[in-house]
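Asks: have a look; sequence and predicted model below, questions after that.
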Amino acid sequence: MSNVDILVPDLLESISDATVVNWNKTPGEPVQRDEVLVELETDKVVLEVLSPEAGILEEVLEDAGSTVTSRQVLGRLRRRDSTGQAQTEQLYTQKTAMVQGHQKILEAASHDTSCLTISQLIADHDLNAEVIKNSGINDDLTHEDVEKEVVREQSAPAPIGNRREKRVPMTRLRHRVSQRLVEAKNSTAMLTTFNEVNMQPVMALRQQYGEAFEKRHGIRLGYMSFYIKAVLEALKRFPEVNASIDGEDVVYRHYFDISIAVSTPRGLVTPVLKDIDMLGMAGIEKKIKQFALKGRNGTLTVEELTGGSFTVTNGGTFGSLISTPIINPPQSAILGMHVIKDRPMAVGGKVVILPMMYLALSYDHRLIDGKESISFLVTVKDVLEDPIRLLLDV
């Protein structure tokens, strides 16, 4: 039998290294082909390294917490052969049973204080031997003395003001997000402009056509597809918002890749809806749902998180009424959507209750002037308040 190297996958040029999060197998344990052996975390995504073939995990070269680079050897796998496979698995099963049996013996001993020495009891319960009252012959310390002290410690009230802290290392993803946020604040002339939009027309369309839409396309008609389509129309009219600064140059993009902010257990990520001008409402909704599921499961790929010329974030899903979103470098702007709330509005000289939502556009003033930023936001507002504009291209 020969060994097979377990390698770090090829990382993109924008990712220099990765951190080993944990191994799902231990040396000597049998593995199947394409079984997840180890998880790696980069500043963008968590990568799962699969077993290249069936065999036995021979050795682990990079433990959890190690920093690794592209194509680096993480460990080695011993190939199985047809004659030794059953024997190897039998030996592993016997070894596992022995370890489990040993653990049970140790566990039983930990509950049976008679199996422990007095010094072990004191150490296990973190007691101060000097304060324990001795009752043995010649003033010796006995098991009973230690056990009484354990009971006394456990029954004693906790000291007032006893506050605990827990220190854990920041994940690579969280660390990178924090770096990018500080970078955006320090390297851009960021301003935010606000407006508000009457969401009644969009809500009426969803109510009228939502059921038919779901039957035809197999996906619910949400708000995000309306937001994305409104942003697309505004980006077409104001190309500066879709551009970015590269050194002393301005890069104008003739495509429309929109990053959408997705909250995951490991932090905020921004998968990219590519070529939104080629997607219909159903295609957008399906992509967003796919990204949300992948974000929760930690299966977003590096390619899905790379690129993007503009970002849309919807804090309204968490109840945010208004905010100032931070630009996602090297992009030049980000649009924040918020919770829809019924508010009294003046319409035609009368007070009317309408479902209103605040819009917030943060932009880099080095590239985008106030006129363009305000006009961009007004375009988004106009399209959402009169969605028929999308059909008539006006």
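Replies: Noted; the coordinates are in hand. Residues are numbered from 1 along each chain as shown.
Asks: CA atoms for contacts and neighbours, from now on please.
Replies: Noted.
Asks: so E48 sits in a strand?
Replies: Yes. The assignment for E48 by DSSP: H, G, I helix; E, B strand; the rest coil puts it in a strand.
Asks: what is the neighbour count of it?
Replies: 18 (other Cα atoms under 10 Å).
Asks: all strands of the stretch 1-150 of the chain, in order?
Replies: If you assign secondary structure with DSSP state E, counting those that start in this stretch, the strands in the stretch 1-150 of the chain sit at 3-7, 18-23, 30-31, 36-41, 46-50, 55-60, 67-68, 73-79.
Asks: take the ones you listed and write them to TSV, including distance to T171.
Replies: TSV is the format used below for the strands of the stretch 1-150 of the chain (distance: least, Cα to Cα, whole Å):
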stretch	distance to T171
strand 3-7	22
strand 18-23	9
strand 30-31	28
strand 36-41	8
strand 46-50	11
strand 55-60	22
strand 67-68	13
strand 73-79	20
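Asks: identify whichever of those lies nearest to K294.
Replies: Nearest of the strands of the stretch 1-150 of the chain to K294, taken as Cα to Cα: strand 46-50 at 11.0 Å.
Asks: which other residues reach that closest one?
Replies: 7-9, 33-41, 298-301 (Cα atoms under 8 Å, 6 or more residues apart in numbering).
Asks: find out how far that strand is from the centre of the chain, if you would.
Replies: Averaged C-alpha coordinates place strand 46-50 at 15 Å from its chain's average position (Cα atoms, centre = their mean, to the nearest Å).
Asks: could you check the angle strand 73-79 makes with that strand?
Replies: Taking axes from the mean of the first three to the mean of the last three Cα atoms, to 10 degrees, strand 46-50 and strand 73-79 form an angle of 30 degrees between their directions.
Asks: that older thread, can you tell me which of the contacts of strand 46-50 are buried?
Replies: Burial by neighbour count, judged by 16 or more other Cα atoms under 10 Å, picks out 7-9, 35-41, 298, 300 from these.
Asks: what is the nearest of those residues to V202?
Replies: Sorting the buried ones among the contacts of strand 46-50 by how near they are to V202, with Cα to Cα, puts L300 at the top with 30.3 Å.
Asks: my read is that that closest one contacts V45, right?
Replies: Yes. The criterion here is Cα atoms under 8 Å, and L300 meets it with V45 at 6.6 Å.
Asks: which residue, other than its chain neighbours, is closest to F318?
Replies: The spatially closest residue to F318, leaving aside those adjacent along the chain, is V339, at 7.9 Å (Cα to Cα, 6 or more residues apart in numbering).
Asks: comparison target, given below:
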Amino acid sequence: MIIKVKVPSPGESITEVEVASWFVKNGDYVSRNQVIAEIDSDKATLEISAEENGVISLMVEKGKRIQVGDILCIIDTSKKKPIYNNENSKEKELDFHEKKISQDIIKKIPSPASKKILSEKNISIESIHGTGKQGRITKKDCIIADDSTTTASSFLMEEWEIPPTSISRSRTKKITPLSSLRRKLSERLVSVKNQTAMLTTFNEVDMQEIFFIRKKYKDIFKDKHGVNLGFMSFFTLSCVRALKLYPDVNAMISGSEKINFEYYDISIAISGPKGLMVPVVRNAEHLSFRGIEQEIHRLSTRVRNGKITIDEMTGGTFTITNGGVFGSMLSTPIINPPQSAILGIHKIVDRPVVINGSIVKIRPIMYLALSYDHRIIDGRESVGFLVSVKETIENPIKFLMEGSENNIHRILEL
């Protein structure tokens, strides 16, 4: 029986994909549910598994673009997995090696005269090709080897004297086609720059209070919930609070209309093997610190394992991207369309800070950047949003923990 494996639809509105990788070769025997290939769409990567046991025939080359529904490969289920006689294979392998060793021994036995030349000239027997009967090394072979060694030494000396400027340097280049995911990303980035009035506003935030809370409770949090108490839960909840105060930052333009979302689906930019992915933490306004950290951990794992789906990356209303994990001090993040704003958080650096106008202290400072579409968000809203995030991060007990340190255990569900 012949099974036709067709290209599945990776998601709504996607009609074309690219064969990113084959994990099997033409004629291989494959097992049911074995991963045989990966296909790239303009939004995500999808694994293809064998539907039945059998011998596979590949119908499409790696790198080729094909339509959803096209035949990717066929599996002949009537062909069974080949069975090898291990004992016969071992015997044949031993016979081959024994013959090869015996031939090598014959070749490497020099005549008495040859031995003398080899010893006097300090020539390695492995470097000589025997021309005698059955490959035996002769006196003539040794003389020729001695001459070659002398000539090679002279050549090396001459080569050493060549001026360094004449040494050849490699100037190769490697050309590889962009994946469909990277091509689509390029198109989207250019589109954002051309179709939005994008501006960026900046601020800085003192991370000391967050440091204190994490240092005191991170081990208890990890033991209780199985995930780290990271910075992202603080920033996610701070953004939810700011979005409620400045609703146009949680809005989008659709034609001649503005859509304000009354829920808060926060997209989190995560780097994976296929590039930057932006899965969504849905209804973040209803999640606790534990819920957000567990969901980010789940989505991050799926991104890094190449398991993330298009549905998990669709529908965010606002994005947070953390360039600080790569060491970025400051950047201007690009809006994730059709959203209207994105928050960039960065590397934390110890800096001198003036406290109460007179005291200078060293504090862990982070730069924040909010890129926004000026067509829908005014300067007042963008600056106010960033100030709100700043005051929440600098006063997490007041704004995220109901104003009392006594509530921290309850808020963190410890």
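Replies: Perfect, I can see it now. Given the structure is predicted, the values throughout are model-derived calculations rather than measurements.
Asks: before we move on, back to that, three-state assignment of the residue nearest to F318 of structure 1?
Replies: Using three-state DSSP, the secondary structure recorded for V339 of structure 1 is coil.
Asks: distance check, it against N195 of structure 1.
Replies: From V339 of structure 1 over to N195 of structure 1 the distance is 14 Å, taken as Cα to Cα, to the nearest Å.
Asks: what do the two both touch?
Replies: Counting by Cα under 8 Å, 6+ apart, the residues touching both V339 of structure 1 and N195 are Y358.
Asks: who has more neighbours out of the two?
Replies: When V339 of structure 1 and N195 are compared for neighbours, V339 comes out ahead with 18 against 14, by other Cα under 10 Å.
Asks: what's the counterpart of that one in structure 2?
Replies: Taking TM-score structural alignment for the superposition, V339 of structure 1 sits opposite K347 in structure 2.
Asks: spit out the contact partners of its match.
Replies: The neighbours of K347 of structure 2, taking Cα under 8 Å, 6+ apart as the test, are 323-325, 327-330, 366-367.
Asks: switch to 7 Å and redo it
Replies: With Cα atoms under 7 Å, 6 or more residues apart in numbering as the criterion, the residues that contact K347 of structure 2 are 324-325, 327-329, 366.
Asks: turn those residues into a markdown table, columns for neighbour count.
Replies: Formatted as a markdown table, the entries for these read as follows, by neighbours: other Cα atoms under 10 Å:
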| residue | neighbour count |
| --- | --- |
| G324 | 17 |
| V325 | 13 |
| G327 | 11 |
| S328 | 14 |
| M329 | 16 |
| M366 | 22 |
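Asks: and of these, the nearest to L181 of structure 2?
Replies: Taking Cα to Cα as the measure, L181 of structure 2 lies nearest V325 of the contacts of K347 of structure 2, at 22.9 Å.
Asks: please enumerate the helices of the stretch 251-400 of structure 2.
Replies: With DSSP state H, counting those that start in this stretch as the definition, the stretch 251-400 of structure 2 shows helices at residue ranges 289-304, 379-394, 396-400.
Asks: do the stretch 1-150 of structure 1 as well
Replies: Assigned by DSSP H, counting those that start in this stretch, the helices in the stretch 1-150 of structure 1 fall at 85-111, 118-124, 143-155.
Asks: okay if I get those as TSV plus mean neighbour count and distance to G218 of structure 1?
Replies: Below are those laid out as TSV (neighbours: other Cα atoms under 10 Å; distance: least, Cα to Cα, whole Å):
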stretch	mean neighbour count	distance to G218 of structure 1
helix 85-111	13	46
helix 118-124	15	59
helix 143-155	15	58
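Asks: corresponding residue for E240 of structure 1 in structure 2?
Replies: Across the two structures, E240 of structure 1 finds its equivalent in D248 of structure 2, going by TM-score structural alignment.
Asks: could you check how far the corresponding residue of structure 1 for F202 of structure 2 is from Y363 of structure 1?
Replies: Residue mapping for F202 of structure 2 onto structure 1 gives F194, with TM-score structural alignment as the criterion. For F194 of structure 1, the distance to Y363 of structure 1 equals 11 Å [Cα to Cα].
Asks: the two: which is more packed in?
Replies: Neighbours were counted for F194 of structure 1 and for Y363 using other Cα under 10 Å; Y363 has more, 26 against 18.
Asks: please list all residues in contact with the more buried one.
Replies: Going by Cα under 7 Å, 6+ apart, Y363 of structure 1 touches 190-192, 327, 332-334.
Asks: M281 of structure 1 now?
Replies: Counted by Cα under 7 Å, 6+ apart, M281 of structure 1 has contacts S225.
Asks: looking at structure 2, name the residue matched to it.
Replies: Applying TM-score structural alignment, one finds that M281 of structure 1 aligns to F289 in structure 2.
Asks: and its match, how far is that from S238 of structure 2?
Replies: Spatial separation of F289 of structure 2 from S238 of structure 2 under the definition Cα to Cα is 11 Å.
Asks: now F23 of structure 2
Replies: Relative to S238 of structure 2, F23 of structure 2 is positioned 44 Å away (Cα to Cα).
Asks: neighbour count winner among the two?
Replies: S238 (22 against 10).
Asks: which one is that one nearest to, not counting chain neighbours?
Replies: Setting aside the residues directly before and after it, S238 of structure 2 is nearest to V389 in space (Cα to Cα, 6+ apart), at 5.3 Å.
Asks: aligned to that neighbour, what sits in structure 1?
Replies: V389 of structure 2 maps onto V380 in structure 1, by TM-score structural alignment.
Asks: surely its match is in contact with K236?
Replies: No. Contact status for V380 of structure 1 versus K236: not in contact, 11.4 Å apart, counting by Cα atoms under 7 Å.
Asks: neighbour count winner among those two?
Replies: The residue with more neighbours, out of V380 of structure 1 and K236 and counting by other Cα under 10 Å, is V380; that gives 24 against 16.
Asks: tally of neighbours for S362 of structure 1?
Replies: Per other Cα under 10 Å, the neighbour tally for S362 of structure 1 reads 22.
Asks: list the contacts for it?
Replies: If a contact means Cα under 7 Å, 6+ apart, then S362 of structure 1 has 190-193, 324-327, 333-335 as its contacts.
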